[in-house]
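Student: the sequence and its predicted three-dimensional model are supplied below.
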Amino acid sequence: MALYLIPNTLGDSAIDSVIPSQIKEIVNSIDYYVVEDLRSARRYLKKLDIKKSIDELHFTELSEHTKQEEIPALLQPAKEGKNIGIISEAGCPAVAYPGALLVKLAHEQGVKVIPLVGPSSIILALMASGMNGQNFVFHGYLPIERIDRIKKIKQLEDNAQRLKQTQIFIETPYRNNHLFQSILENCNPNTLVCIAADITLSSEVIITKSVAKWKQTNPDLHKRPVVFLIG
């Protein structure tokens, strides 16, 4: 019995270009899945050409709305000797996703945890940014309220300069442009900012510039998956 952490694509990428063939083999040994979104998980398994009937598999959703007391029941199949797979909507599960709570519980209860190789937008963005890859922090989402967001951006910039620490964060795609403008308006001209958009997709753009140089351009980040980095 094991809990498999199954990476998903980061968008409409060709499966064979981003997902190792090993994953196709492993999903055929799993009947129980914990997923962030049922529809997208079923679509993903179909793209993997799973040999089992999708309708015969068992799916349980685990999202930000799942109550903590509901999580232990998700491990029950493992206690009965069955393998379980976790699939998030995009990228690697249990990173910036509630699946981490299930992984923690698996360790506590002696269930083997097996992470599988696949795309991580956070790591790929860091790799391509040219920023410090030995000292970095992922913050997830920044505050929505304008004053709180500005305060946080200035704090991240200070950490980047003072600690030589790369600051990584994301935003809901429809708010990307607003966040980007806040960064340009509140950071020093020499501060480096990386925009990593549509990673692994044909429309991928990964650019690192100073704030001063970013102000000379006008990238449209609206409704695109973007990872922001400050260094």
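Tutor: Great, that's in hand.

Student: from here on, just use CA atoms for contacts and neighbour counts.
Tutor: Will do.

Student: would you map the helices across the protein?
Tutor: 15-18, 21-27, 38-47, 76-79, 99-108, 121-129, 146-163, 176-186, 211-214 (DSSP state H).

Student: would JSON lines of these with mean neighbour count be doable?
Tutor: As requested, those are arranged in JSON lines below (neighbours: other CA atoms under 10 Å):
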{"stretch": "helix 15-18", "mean neighbour count": "13"}
{"stretch": "helix 21-27", "mean neighbour count": "15"}
{"stretch": "helix 38-47", "mean neighbour count": "16"}
{"stretch": "helix 76-79", "mean neighbour count": "15"}
{"stretch": "helix 99-108", "mean neighbour count": "16"}
{"stretch": "helix 121-129", "mean neighbour count": "19"}
{"stretch": "helix 146-163", "mean neighbour count": "16"}
{"stretch": "helix 176-186", "mean neighbour count": "17"}
{"stretch": "helix 211-214", "mean neighbour count": "18"}
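
Student: this is the other structure I want to compare:
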Amino acid sequence: MSEHDHEQSAVTGAATAAGAGTLYIVATPIGNLDDLSARAGRILAAADLVVAEDTRRTGQLLQHLGVRKSMLALHDHNERDRVPRVLAELRAGRNLALVSDAGTPLISDPGYVVVREARAAGIAVVPVPGPCALVAALSAAGLPTDRFLFAGFLPAKRAGRRAELESLRREAATLVFYESPHRILETLDDILSVMGETRELVVARELTKTFETFYAGPVAQVRACLAGDPNATRGEFVLVLRGADPESAGAGADGLDVDRMLRLLMAELPVKTVAKIVAEATGLAKNALYQRALALKGAESE
């Protein structure tokens, strides 16, 4: 028996002891089809049913593999309704492969409800790891990876997006976001306004695909690069943003609400004077406070 056969036997044996099949969570390519692992290919070929976010897109992948499979559509709008069908298939002893359109399922993709319910029912859930856009972007961004916070997609509307960014402004961990092409420039405008012009940013576009591109530098510079590139607003984006510098974040070491201080003083004084006063009061860098004050003033004027 091969190592692969032993693995399959052990997993299947544990599941069929209760008469149930196994739910495999299969990572698929985010662009380059060669990134599909051999194990993922075997699981897809052997599965009794493929549960797919978009059956048309997954059908293209299966065709590339030379595999014909029954598929069940499961997406954001029908996931809860699909749970009984999925559990019934698994309880009947069938092995299912859950895939998203691209990358690792459940990472800003559907599947959470199904996985949770399957585990609650005592059904084996087995990850088949592989491509993931956020990990790929982090690995090549050149920003700290010892701590990072994945925030998925920011809200579609500007007010909600800015509120979300404001809540993350003091976060010291590297921040990772996904964004769509039709909102990328607006999102960068909001990051610039809330986080400041100099915060370090890496934007990864079309990862693993023919036109893969990285834009890196201060937020203002990256925004200008994308605005000047006619192809830059096409494709899928991952944004990797350096976390807040403790010495220039919105709260001082003593816990003072520096933003509130800036706003109160700006109601009476010029921005340059405000930055100088708050720098003397908190020990924070005057230049960083000046940039932050400008960002706050700009946000309030819109």
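Tutor: Noted; the coordinates are in hand. Values in this document were obtained by computation on a predicted structure and should not be read as measured data.

Student: columns distance to Gly85 of structure 1 on top of the helices of structure 1, output as CSV?
Tutor: Putting these into CSV (distance: least, CA to CA, whole Å) gives the following:
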stretch, distance to Gly85 of structure 1
helix 15-18, 18
helix 21-27, 8
helix 38-47, 11
helix 76-79, 10
helix 99-108, 11
helix 121-129, 20
helix 146-163, 35
helix 176-186, 31
helix 211-214, 41
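
Student: Val226 of structure 1 is nearest to which of those helices?
Tutor: helix 176-186 (7.5 Å; CA to CA).

Student: now do the closest one and helix 146-163, the angle between them.
Tutor: Orientation of helix 176-186 of structure 1 against helix 146-163 (axes from the mean of the first three to the mean of the last three CA atoms, to 10 degrees) gives an angle of 60 degrees.

Student: quick one on the thing from earlier: quick one: closest of the helices of structure 1 to Leu5 of structure 1.
Tutor: helix 99-108 (8.8 Å).

Student: aligned partner of Met127 of structure 1 in structure 2?
Tutor: In structure 2, the residue matched to Met127 of structure 1 (TM-score structural alignment) is Ser139.

Student: returning to what we had before: looking at the helices of structure 1, which is nearest to Asp220 of structure 1?
Tutor: For those, distance to Asp220 of structure 1 was read as CA to CA. The smallest value, 6.9 Å, belongs to helix 176-186.

Student: grab the most central residue of structure 2 for me.
Tutor: Note on structure 2: the residue nearest the mean C-alpha position is Gly152, at 3.8 Å, using CA atoms, centre = their mean.

Student: measure the aligned partner of Lys79 of structure 1 in structure 2 to Ser9 of structure 2 for me?
Tutor: Matched to structure 2 by TM-score structural alignment, Lys79 of structure 1 sits across from Arg91. Plainly put, Arg91 of structure 2 is 18 Å away from Ser9 of structure 2 if you go by CA to CA, to the nearest Å.

Student: same check on Leu23 of structure 2?
Tutor: Leu23 of structure 2 is 15 Å from Ser9 of structure 2, by CA to CA.

Student: ok, these two, which is more surrounded?
Tutor: A direct count of neighbours by other CA atoms under 10 Å for Leu23 of structure 2 and Ser9 places Leu23 higher, at 29 against 13.

Student: residue in structure 1 matching the more buried one?
Tutor: Per TM-score structural alignment, the equivalent position to Leu23 of structure 2 in structure 1 is Leu3.

Student: Lys112 is in contact with that match, correct?
Tutor: Yes - Leu3 of structure 1 lies in contact with Lys112 (CA atoms under 8 Å); the separation is 6.1 Å.

Student: list residues touching both of the two?
Tutor: By CA atoms under 8 Å, 6 or more residues apart in numbering, Leu3 of structure 1 and Lys112 have these common neighbours: Ala106.

Student: which position in structure 1 aligns with Val202 of structure 2?
Tutor: In structure 1, Val202 of structure 2 lands on Cys194 (TM-score structural alignment).

Student: again but with Glu53 of structure 2, I slipped
Tutor: Alignment note (TM-score structural alignment): Glu53 of structure 2 maps to Glu36 of structure 1.

Student: next one: that match from Cys92 of structure 1, what distance?
Tutor: Taking CA to CA, one finds Glu36 of structure 1 at 12 Å from Cys92 of structure 1.

Student: what of Ser29 of structure 1?
Tutor: 19 Å.

Student: the two: who's more crowded?
Tutor: Cys92 (25 against 15).

Student: any idea how many residues pack against the match of Glu53 of structure 2?
Tutor: Neighbours of Glu36 of structure 1 using other CA under 10 Å come to 23.

Student: what's the end-to-end length of stretch 94-104 of structure 1?
Tutor: So stretch 94-104 of structure 1: terminal residues 10 Å apart, CA to CA.

Student: check stretch 212-231 of structure 1 too.
Tutor: Where stretch 212-231 of structure 1 starts and where it finishes are 14 Å apart, if you go by CA to CA.

Student: what residues does it touch?
Tutor: So stretch 212-231 of structure 1 is contacted by 121-122, 125-126, 129, 131-132, 156-157, 160-161, 164-177, 184, 189-199 (CA under 8 Å, 6+ apart).

Student: kindly report the same for stretch 84-103 of structure 1.
Tutor: Here stretch 84-103 of structure 1 makes contact (CA under 8 Å, 6+ apart) with 1-11, 27, 30-37, 40-41, 62-64, 71-72, 74-75, 77-78, 113, 118-121, 140.

Student: aligned to Gly91 of structure 1, what sits in structure 2?
Tutor: Using TM-score structural alignment, Gly91 of structure 1 sits opposite Gly103 in structure 2.
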